[in-house]
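1. just coords:
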């Protein structure tokens, strides 16, 4: 039996414009809402990320973070 999708937690999140556009594009292409898209991504995080690329991408993001905040 499949789990029922219930939104039991509400988050007030901040996204960059690029991240928001990518979330909208992903949800539109998948035919689901943005809430459903975020649930899918986090519930399946291990399978939708590349274990070898993730640490590298995270290091790059963190290295650029200060510059991006300006």
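-> Here it is on my side, so go on. Nothing here was measured: the structure is a model prediction, and the numbers come from that model. Residues are numbered from 1 along each chain as shown.
2. going forward, measure contacts and count neighbours with C-alpha atoms only.
-> Will do.
3. burial measure for residue 28, as a count.
-> Residue 28 has 13 neighbouring residues, counting by other CA atoms under 10 Å.
4. Second structure follows, compare the two:
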């Protein structure tokens, strides 16, 4: 029997316009709500990301973070 989807945790999220548009697009393509799309991504994080790419992208993002905050 499949595990029931119970969205019991809520948290305020702030994101860039680009990230929000990408979330909306992904959710629409997958025929999910935005909550369901985020749940899917985080429940399956290790299988939907490439560890090497993630590490490299994270390093770049952190290096650019101060400039992006300005």
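-> Nice, thanks for sending it over. Remember, it's a predicted structure, so these values are computed and weren't measured experimentally.
5. Can you give me the TM-score here?
-> Scored against TM-score structural alignment, normalised by the length of structure 1, the superposed chains reach a TM-score of 0.98; 70 aligned residues with a CA RMSD of 0.5 Å.
6. Walking through structure 2, point out its helices one by one.
-> In structure 2, the segments counted as helices under DSSP state H are 17-30, 34-43, 45-48, 51-69.
7. tell me what the second one is packed against?
-> In this case it means helix 34-43 of structure 2. helix 17-30 (3 or more CA pairs under 8 Å, 6 or more residues apart in numbering; DSSP states H and E).
8. What of the third one?
-> Contacts of helix 45-48 of structure 2 with other secondary structure elements, assessed using 3+ CA pairs under 8 Å, 6+ apart, are absent: no helix or strand is involved.
9. That one vs structure 1 - mean distance after superposition?
-> Mean deviation of helix 45-48 of structure 2 relative to structure 1 after superposition (mean CA distance after the TM-score superposition for structure 1): 0.2 Å.
10. Distance check, the residue nearest to residue 34 of structure 2 when sequence neighbours are not counted against residue 52 of structure 2.
-> Using CA to CA, 6 or more residues apart in numbering and skipping residues adjacent in sequence, the residue nearest residue 34 of structure 2 is residue 27, 5.5 Å away. Distance of residue 27 of structure 2 to residue 52 of structure 2, given as CA to CA, to the nearest Å: 25 Å.
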